[in-house]
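S.K.: prediction below, plus the sequence it came from.
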Amino acid sequence: MTPREVLVLYYSRTGKVAQLARLAARGVEEVDGMRARLRSVPPVAAVTATAQPPVPDAGAPYVEAADLRECCGLLLGSPTRFGNMAAPLKHFIDSTGAEWASGVLAGKPAGVFTATNTMHGGQESTLLSMMLPLLHHGMLLVGLPYTEPVLTSTLSGGSPYGASHVGGASGGNPLSDDERTLARALGKRVATIAARLAEPPCA
């Protein structure tokens, strides 16, 4: 049987969101018959001097419309920008009008993840900001329930709204064991629900 895929789509500037994405992808692949498809979005600027190359120099390939059509579920990640998702991710989401109109994401499960430098730097509002367009796409939002024991004991990132990381004032904190556990748990949860819903195959 061809594996079903969960799209793990993110924007990462310092690499911490990319680490969360890879951990969520590991969680996806803990579910039988499920595979993660890692994709990123290019940076944006107020004035674009040159077009971005079609393939980034490092990291996951840039997302394409086909990735949305072919996935069984979605994990969406962004650093926090003043309590909101970063502009590159928002720019990509704003370009998905055709996918919204045709309903390619409707009925598929989705989860979100983020990273900030400070404990109260807008993590939960950023997670909520990423959920809003997913609701407009008709997706089924998946969080982290308190049946995940680490959620009640973490002293760093982690929220019922999604996985997260606290980088510290200088951004130098490594991902804690709890943050790593919760990122994998989120990936596994989205993939588990996607596997239950995806009959017949997604694409």
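M.R.: Structure received. Numbers count the residues shown, from 1 in each chain.
S.K.: going by C-alpha atoms from here, please, whenever you check contacts or count neighbours.
M.R.: Noted.
S.K.: remind me, longest helix of the chain?
M.R.: In the chain, with assignment by DSSP state H, the single longest helix is helix 177-197.
S.K.: any idea which residue of the protein is furthest from its center?
M.R.: Here the chain reaches farthest from its C-alpha mean at residue 49, the gap being 28.6 Å by C-alpha atoms, centre = their mean.
S.K.: figure out how far the longest helix of the chain is from the centre of its chain.
M.R.: 11 Å (C-alpha atoms, centre = their mean, to the nearest Å).
S.K.: now do the same contact list for the nearest residue to residue 11 once chain neighbours are set aside.
M.R.: Leaving aside its sequence neighbours, residue 11 sits nearest to residue 78 (C-alpha to C-alpha, 6 or more residues apart in numbering; 5.2 Å). Counting by C-alpha atoms under 8 Å, 6 or more residues apart in numbering, residue 78 makes contact with 10-12, 17, 85-86, 89, 113-115.
S.K.: filter these down to the ones in strands?
M.R.: Taking DSSP state E, the ones among the contacts of residue 78 that sit in strands are 10, 85, 113-115.
S.K.: tell me the secondary structure for the spatially most central residue of the chain?
M.R.: Nearest to the geometric centre of the chain sits residue 76, at 2.1 Å (C-alpha atoms, centre = their mean). The local conformation at residue 76, judged by DSSP: H, G, I helix; E, B strand; the rest coil, is strand.
S.K.: want to compare, so here's the second one:
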Amino acid sequence: MIQSSLTPSTITIIVLYHSRHGTTQQLARHIARGIESVEHCQASLRTVADINPDDAHPTADPIIEIKELKQCDGLAIGSPVWFGNMSAAMKHFWDQTTSLWISGDLIDKPACVFTSSSSPHGGQETTQQSMMLPLLHHGMMIMGLPYSEPNLHTSFKGGTPYGASSISKQGHSGLDKQVTELAFAQGQRLAKAALALSSINTSFP
């Protein structure tokens, strides 16, 4: 993503993900593209640390630091489907955010979720719902994908009203075009909401 110097009017949205085989990482990048298509919005791609070092996969994106969440204006989080739930690494990260919950640092910030699975019935929607739970406890404002997105009606490779998703077999490279368009749209919608909320908060201290 573009790493230009920030201006006072620029807002930052974190795209946080855990990816085992790369599909969730690809979705994160398309969401980040959607965010940065909105003027004055910058995406910050971050990942979470694997619990078991032997499971770690190389990534070009830095591991998230909890303090970064205090400073962001919005958040998108993504995880592959693990038995209908978010991955252990993503859950472990959120289990360490009690200090943010106590201080209320994430209250009223917009957020969205995204996921990927290797089969149509892998548990995408329950995984997305599992990622929403800590966000709700933090007081965040969760956004999905409305059916005004045409691809949500016709895509067979992913996409849910809960957020962007992908169905792809392990080892297959590239995402379906409709899936990438939905991810882009989700990032764009999140950015517009974050920008509007930021403007409101600036105008009415």
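M.R.: Cool, the structure landed. These figures come from a predicted structure and were not determined experimentally.
S.K.: report the TM-score for the pair.
M.R.: TM-score for the superposed chains, counting by TM-score structural alignment, normalised by the length of the first structure: 0.91, backed by 193 aligned residues with a C-alpha RMSD of 1.7 Å.
S.K.: could the contacts of residue 78 of the first structure be laid out in JSON lines, adding neighbour count and distance to residue 197 of the first structure?
M.R.: Shown next, in JSON lines, are the contacts of residue 78 of the first structure (neighbours: other C-alpha atoms under 10 Å; distance: C-alpha to C-alpha, whole Å):
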{"residue": "10", "neighbour count": "27", "distance to residue 197 of the first structure": "23"}
{"residue": "11", "neighbour count": "28", "distance to residue 197 of the first structure": "27"}
{"residue": "12", "neighbour count": "24", "distance to residue 197 of the first structure": "30"}
{"residue": "17", "neighbour count": "23", "distance to residue 197 of the first structure": "27"}
{"residue": "85", "neighbour count": "23", "distance to residue 197 of the first structure": "28"}
{"residue": "86", "neighbour count": "21", "distance to residue 197 of the first structure": "30"}
{"residue": "89", "neighbour count": "23", "distance to residue 197 of the first structure": "26"}
{"residue": "113", "neighbour count": "32", "distance to residue 197 of the first structure": "22"}
{"residue": "114", "neighbour count": "33", "distance to residue 197 of the first structure": "26"}
{"residue": "115", "neighbour count": "32", "distance to residue 197 of the first structure": "29"}
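S.K.: tell me where the second structure has helices.
M.R.: 23-36, 66-71, 88-94, 98-103, 124-137, 151-154, 177-203.
S.K.: can you give me the angle the last one makes with helix 23-36?
M.R.: Taking axes from the mean of the first three to the mean of the last three C-alpha atoms, to 10 degrees, helix 177-203 of the second structure and helix 23-36 form an angle of 50 degrees between their directions.
S.K.: residue 25 of the second structure -> the first structure?
M.R.: Aligned by TM-score structural alignment, residue 25 of the second structure pairs with residue 18 of the first structure.
S.K.: could I get the contacting residues of that match?
M.R.: 10-12.
S.K.: just send these back as a markdown table, with distance to residue 199 of the first structure too.
M.R.: Below are the contacts of residue 18 of the first structure laid out as a markdown table (distance: C-alpha to C-alpha, whole Å):
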| residue | distance to residue 199 of the first structure |
| --- | --- |
| 10 | 27 |
| 11 | 30 |
| 12 | 33 |
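S.K.: conserved subset of these in the second structure?
M.R.: Retained in the second structure by both residues aligned by TM-score structural alignment, their matches' C-alpha atoms under 8 Å are the following of these: 10-12.
S.K.: ok, of the residues you listed, which one's closest to residue 98 of the first structure?
M.R.: residue 10 (20.3 Å; C-alpha to C-alpha).
S.K.: I'd guessed the closest one sits against residue 43; true?
M.R.: No: with contact defined as C-alpha atoms under 8 Å, residue 10 of the first structure does not count as touching residue 43 (11.2 Å).
S.K.: the closest residue to residue 104 of the second structure other than its chain neighbours - how many residues pack around it?
M.R.: Using C-alpha to C-alpha, 6+ apart and skipping the chain neighbours, the partner closest in space to residue 104 of the second structure is residue 138 (6.9 Å). Residues contacting residue 138 of the second structure under the criterion other C-alpha atoms under 10 Å number 21.
S.K.: correct me, but residue 138 of the second structure touches residue 99?
M.R.: No: the criterion here is C-alpha under 8 Å, and residue 138 of the second structure misses it with residue 99 at 10.5 Å.
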